[in-house]
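> Pasted the sequence and its predicted model underneath.
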Amino acid sequence: MAYNEQLAKRLRASFELQPQSVRSNISEKKMFGGVAFLYSGKMTVGIVKDNLMVRVISDKMEKTLKSKHVRPMDFTKRPMKEFIYVSQEGISNEEQLLNYIELGLEHAKHKLNNL
């Protein structure tokens, strides 16, 4: 199944707004039948069908899951640890999208700092 190309364009444009130190470390990789954006090799956000996929640090999962239009990522029919899906309604504007990108970047940086 194809992923939402329009959302991919929005993500690319949003990453262009990040500081150079972030932009230069972002790569794309086909994953989960969609596309993922990685920071220094660590997954941040991605797209599966029409859903935004976001990595979230454990400490913020409970609060984030209470947000409207957010649910656990259940790609394998079971919730995946530190992954969420955000429906299109939850990223209807660029501010919302940037907030989820920041969560994903925070997760990647946290993983890199704990290596």
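Yep, it's here.
> hey, let's count contacts and neighbours off CA atoms from now on
Fine.
> Quick test: name the residue nearest the centre of this structure.
V45 (1.9 Å; Cα atoms, centre = their mean).
> Please give me every residue in contact with that one.
For V45, the contact set (Cα atoms under 8 Å, 6 or more residues apart in numbering) comprises A36, F37, L38, L52, M53, V54, R55, Y100, I101, G104.
> And V48, by the same measure?
Y3, N4, F32, G33, G34, V35.
> State the pair within these that is farthest apart.
Using Cα to Cα, these span at most 13.0 Å, a distance reached by N4 and F32.
> re earlier: just checking, which of the contacts of V45 belong to helices?
Y100, I101, G104 (DSSP state H).
> and the comparison structure, right after this:
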Amino acid sequence: MTAQQSLVERVRHALRDRSPREVPMFGGVSFMVEGRMVVAARREGALLLRINPSAAAELLARPGARPALMGADRPMGDGWISVEPAALEGTGLDSWLAPALSFHAAQGTK
């Protein structure tokens, strides 16, 4: 099983009560909840998160986080971060899903 496949399974399990829809995009598998993307499991096993831009600095200070890039060098903006696979081990995944789900909930059904 590849790093991406393993992460997809773990995210699928963590979001099972939210009935996510899986969509291929952002170089991986994106998880949509209520029609909006929450996270994506990228090919290399990193997690792409949609977050509140005002929380970006705090979240980027955490180990394993970096600004998300589209391609090799195009920043996706303050509302997107990427988390390396090592930071997702054990309970790490849940700790990273939390801010993405919080931002998703704050957005309502806009």
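Now that the structure is in, tell me what you want to look at. A quick note: this is a predicted structure, and the numbers were derived from the prediction, not measured.
> returning to that earlier point: which among the contacts of V45 of the first structure gets closest to V86 of the first structure?
L52 (5.0 Å).
> shouldn't that closest one be in contact with G90?
No: assessed by Cα atoms under 8 Å, L52 of the first structure is found out of contact with G90, at 9.1 Å.
> higher neighbour count, those two?
L52 (27 against 17; other Cα atoms under 10 Å).
> The more buried one corresponds to which position in the second structure?
The equivalent of L52 of the first structure in the second structure is L47 (alignment by TM-score structural alignment).
> which ones are touching its match?
V39, A40, A41, S82, V83, E84, P85.
> One more pass at 10 Å, please.
4, 7-8, 11, 28-30, 39-41, 65, 68, 81-85, 87-88, 93, 96-97 (Cα atoms under 10 Å, 6 or more residues apart in numbering).
> ditto for S58 of the first structure
K81, E82, F83, H107.
> Could you identify which of those has the most neighbours?
Of the contacts of S58 of the first structure, with other Cα under 10 Å as the count, H107 tops at 24 neighbours.
> just checking, what residue in the second structure corresponds to it?
Alignment note (TM-score structural alignment): H107 of the first structure maps to F103 of the second structure.
> Helix, strand, or coil at that match?
Assigned by DSSP: H, G, I helix; E, B strand; the rest coil, the conformation of F103 of the second structure is helix.
> how close does the counterpart of P63 of the second structure in the first structure sit to Q88 of the first structure?
Here P63 of the second structure is matched to K68 in the first structure, going by TM-score structural alignment. As judged by Cα to Cα, to the nearest Å, K68 of the first structure and Q88 of the first structure stand 11 Å apart.
> For these two, work out which one has more neighbours and name it.
A direct count of neighbours by other Cα under 10 Å for K68 of the first structure and Q88 places Q88 higher, at 15 against 11.
> joint contacts of N4 and F32 of the first structure?
With Cα under 10 Å, 6+ apart, N4 of the first structure and F32 have common neighbours I47, V48, K49.
> how close does the second one sit to G33 of the first structure?
Right, the one you point to is V48 of the first structure. On the measure of Cα to Cα, V48 of the first structure and G33 of the first structure end up 6 Å apart.
> One more: the first one?
Spatial separation of I47 of the first structure from G33 of the first structure under the definition Cα to Cα is 9 Å.
> intersection of neighbour lists for those two?
A2, Y3.
> Among those two, which residue is more densely surrounded?
Legend: neighbour count by other Cα under 10 Å for I47 of the first structure and G33, higher for I47 (26 against 12).
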